[in-house]
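A.B. asks: quick one: sequence plus predicted model below, questions after.
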Amino acid sequence: MASKKHPKHPIVLRFEGIDPGDIGGYEAHRYRKGGDLGHIDREKPKPRLLIGTETWADEARAEIKLMKLETFAAELADLDRRKRRKEIEKRRIEGPRDPWRASRHGPMRELILTANKEWFEQTESSDVEFSTSKEELFEKRAVDWLKEHFGNDVIHARADLDEQAYHIHAVIMPRANVQKYGTECRLLQPSIHPLIKDYEAAQDSVGEWFSEIGLARGQRHKQAIRDALNDGRKPPANPRHVRPAAWRAKQERKLAEKEATLEARQREVVEREEQAEEIIAFGEAVATGGIDENGQPTTPAQQTDKTASPTPARNSSLGFTIARKAYRMAMKRLRGKATEEAERKARVKVAKEVAEIKAADDVIVEIGKQLPEGMRARIAKVRRKLTARIMRLDPNMKGRFEGPVSGGDDTR
């Protein structure tokens, strides 16, 4: 039966600059007493030492201090041979200098070797047969590779077993001997190691070294950039390695922001529900006559009792404010409609009254035509009263009631 095919996972190699002053923090994390410990599984075995001694950090600091003093002594001896008395006094005051060239990366390197955790969890492979565990196999290849390419400059290496994926940390102290001050001096110089100087060469090296256990080289980013430039395409962005602690901190921030957003939404839902309850309570109180549309008590007892609460809505709450505003607008519209209806009815009534008065006036005019002259004067007086009443009812009727009782005679 053919074994199950598995995709080839890349071998992961990463360099990080390290300053001698950082060694204390590095050791605190190794003993799980400091640094980023949130991802540590206390139930798993603690880190295992692979290269170096338990006192490697003290030994490294002591060696660096000795380098400083040796170089300082050589410098003073050189100035003395050249009779530079003033410079000797100045340098004695300044003291020893660090035995390396200052840079943003520091003179030492921390190296991390690992692979995807899925590779460590695979139990069978179509092209590689394992008689030992994946971790043991990886560990042996890693130690051999470190010693092959960095020799005694690998002053420390350990395997971390209590994190999400098995990985190896190593510290490189790149020792170099240079001619200085008329003698040979020791200092730290990362560029003496080709694999530190050339990142792509380092990736080629581990890719080839670990291919025998089923791992592959990572992506060739520099070659991809060169190919893109040659073809006139936009080159891919350089990969930016993020330290696990920084990655976890970023993920924790994202999670915290997500939780904060969710809490804000939940609070908003609760607030809206409370507002809805207050609006409903306000409406019920208005409907039952407990309060008016302004939220004020309507019964004398409630008006005098300052502690009376006809509705659970609070005067300062948003729900109360929304409901009061809505009811005010509704009542205003209703009153407006009522006023319009009343005016319409009034106009109908006035028109009816005016018509009745006009009919009466017509009757009076006809009667006046049949009466003697003396009686006409009295009728004209009655008509003036009627006209005044009509004008009060409808000013537009002015002129419609003017004229003599009989043709040609003005008896008003």
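C.D. replies: Noted; the coordinates are in hand.
A.B. asks: make it CA atoms for all contacts and neighbour counts henceforth
C.D. replies: Noted.
A.B. asks: so which elements touch the strand or helix carrying residue 145?
C.D. replies: Assigned by DSSP states H and E, residue 145 belongs to helix 134-150. Helix 134-150 makes packing contacts with helix 117-121, strand 154-160, strand 167-172, helix 199-210 when contacts are defined by 3 or more C-alpha pairs under 8 Å, 6 or more residues apart in numbering; DSSP states H and E.
A.B. asks: buried residues in the last one?
C.D. replies: Across helix 199-210, burial judged by 16 or more other C-alpha atoms under 10 Å covers 200, 202, 203, 206, 207, 209, 210.
A.B. asks: and the angle from that helix to helix 134-150?
C.D. replies: On the basis of axes from the mean of the first three to the mean of the last three C-alpha atoms, to 10 degrees, helix 199-210 is oriented at 130 degrees to helix 134-150.
A.B. asks: what's the first helix or strand after helix 199-210?
C.D. replies: Counting by DSSP H and E, the element after helix 199-210 in chain order, helix or strand, is strand 215-216.
A.B. asks: the helices and strands packed on helix 134-150 into TSV, with extra columns for distance to residue 49?
C.D. replies: Converted to TSV, the helices and strands packed on helix 134-150 look like this (distance: least, C-alpha to C-alpha, whole Å):
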stretch	distance to residue 49
helix 117-121	20
strand 154-160	4
strand 167-172	10
helix 199-210	21
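A.B. asks: so which of these is nearest residue 377?
C.D. replies: helix 117-121 (123.1 Å; C-alpha to C-alpha).
A.B. asks: show residues contacting stretch 109-117.
C.D. replies: 9-18, 142, 164-173, 190 (C-alpha atoms under 8 Å, 6 or more residues apart in numbering).
A.B. asks: this is the other structure I want to compare:
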Amino acid sequence: MTVQPKFTQAQPVILDEAPVVLRFAGLFPQGLGKFKMHDERRGGDLDHVDQELSRLNQVLAGGPGWQQQIRDEIAEMRQHNHQEHLRALKAKSRMKDARKLEAEGPADPWRSCSRGPLREGIITVNKDWFGGAGLLEWDPERVSAFRKTAMSFLLENFPNGQLRYASAHVDEEAYHIHFVVAVWTEKPSANRGHQILLQASENPLIKSYEHAQDLAGEAFETIGITRGERRAEARRQARAEGKPLPERRQHVPPSK
């Protein structure tokens, strides 16, 4: 029998203010299966999860076939971009290059990158803002306010289908929302034709981490959650003044 963790706290505390936590991580399409497996609590690190509560986790955006839809779009754009590139080369009478491209076959519809063309994210706040460690300690009104604010923020800032999936987890110490973003952008050129690429940085929040934190701070201010520390700004100022740089903050998972 597997013993799952229980979250207990003798003296629940509800913070009036706490910084919103918004993080992004790169994701390759082949990692979607692993993401789904962990999201559904079928694998991955589950040591910090109370699996008796996992049935209460809630899908907030995205239907059952959202992952396959992304894969289908990638396959379609792979072919589309290949044909467009061939058309553009032949239009310029670059037949040698066209024959080489035909032999190579279609390429992935994104530019080479180490992080992956998709983004997975998490949005949460210190567990004490909800009331303590775990579902039994949380204030339901605060959980509801956080969920509504978070989803409004995500839908507004990842419009036109960019937000592919979001799920709320209640089986860890802090309530949090996982999400996946796919950003398609058009890149027409005379040499390659009308290319359609996955490029996360086309979204302003992903392009600028500071901008993302600013917007998140503004969105959550209405429910008493503040912006995170301006660490990048502090590092720039310290560098300009010749002072020691503040230590870079390490990512802390919801379980901690």
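C.D. replies: Received it, and whenever you're ready, just let me know what you need. On a predicted model such as this, the values are computed, not experimentally measured, just so you know.
A.B. asks: what's the TM-score for these two chains?
C.D. replies: Superposed pair, TM-score by TM-score structural alignment, normalised by the length of structure 2: 0.84. Supporting alignment: 235 aligned residues with a C-alpha RMSD of 2.2 Å.
A.B. asks: let's see the ChimeraX selection covering just the buried ones among the contacts of stretch 109-117 of structure 1.
C.D. replies: Here is the ChimeraX command that selects the buried residues among these (16+ other C-alpha under 10 Å):
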select :9,10,11,12,13,14,15,17,18,142,166,167,168,169,170,171,172,173,190
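A.B. asks: skipping adjacent residues, who's closest to the aligned residue in structure 2 for residue 52 of structure 1 in space?
C.D. replies: By TM-score structural alignment, residue 52 of structure 1 lines up with residue 62 in structure 2. Excluding the flanking residues, the one nearest residue 62 of structure 2 by C-alpha to C-alpha, 6 or more residues apart in numbering is residue 165, at 4.4 Å.
A.B. asks: and residue 350 of structure 1, by the same measure?
C.D. replies: Per C-alpha to C-alpha, 6+ apart, closest to residue 350 of structure 1 is residue 393, 6.2 Å.
A.B. asks: got it, and residue 197 of structure 1?
C.D. replies: Distances taken as C-alpha to C-alpha, 6+ apart place residue 191 nearest to residue 197 of structure 1, at 5.0 Å, with adjacent residues excluded.
A.B. asks: now do the buried residues in stretch 74-91 of structure 1.
C.D. replies: Buried residues in stretch 74-91 of structure 1 (16+ other C-alpha under 10 Å): 74, 75, 76, 78, 79, 88, 91.
A.B. asks: ok, stretch 14-30 of structure 1 next?
C.D. replies: 14, 15, 17, 18, 23, 26, 27, 30.
A.B. asks: how about JSON lines for those, with secondary structure and distance to residue 178 of structure 1 added?
C.D. replies: Formatted as JSON lines, the buried residues of stretch 14-30 of structure 1 follow (DSSP: H, G, I helix; E, B strand; the rest coil; distance: C-alpha to C-alpha, whole Å):
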{"residue": "14", "secondary structure": "strand", "distance to residue 178 of structure 1": "28"}
{"residue": "15", "secondary structure": "strand", "distance to residue 178 of structure 1": "25"}
{"residue": "17", "secondary structure": "strand", "distance to residue 178 of structure 1": "22"}
{"residue": "18", "secondary structure": "strand", "distance to residue 178 of structure 1": "22"}
{"residue": "23", "secondary structure": "helix", "distance to residue 178 of structure 1": "25"}
{"residue": "26", "secondary structure": "helix", "distance to residue 178 of structure 1": "29"}
{"residue": "27", "secondary structure": "helix", "distance to residue 178 of structure 1": "30"}
{"residue": "30", "secondary structure": "helix", "distance to residue 178 of structure 1": "33"}
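A.B. asks: sorry, back to before: just give me the neighbour total for the residue nearest to residue 350 of structure 1.
C.D. replies: Applying other C-alpha atoms under 10 Å, we find 16 residues neighbouring residue 393 of structure 1.
A.B. asks: swap in residue 64 of structure 2?
C.D. replies: Neighbour count of residue 64 of structure 2, defined by other C-alpha under 10 Å: 10.
A.B. asks: do the same with the one 5 residues further on
C.D. replies: Applying the criterion other C-alpha under 10 Å, we find 13 residues in the vicinity of residue 69 of structure 2.
A.B. asks: please give me every residue in contact with it.
C.D. replies: By C-alpha under 8 Å, 6+ apart, the contact set of residue 69 of structure 2 is empty.
A.B. asks: try it again at 10 Å.
C.D. replies: Listed by C-alpha atoms under 10 Å, 6 or more residues apart in numbering, the contact set of residue 69 of structure 2 reads 63, 75, 164.
A.B. asks: the second one -> structure 1?
C.D. replies: In structure 1, the residue paired with residue 75 of structure 2 is residue 65, using TM-score structural alignment.
A.B. asks: do you know how far its match is from residue 351 of structure 1?
C.D. replies: Distance from residue 65 of structure 1 to residue 351 of structure 1, counting by C-alpha to C-alpha, to the nearest Å: 116 Å.
A.B. asks: what about the strands in structure 1?
C.D. replies: Using DSSP state E, the strands of structure 1 run over 9-18, 48-51, 108-115, 154-160, 167-172, 175-180, 183-188, 215-216.
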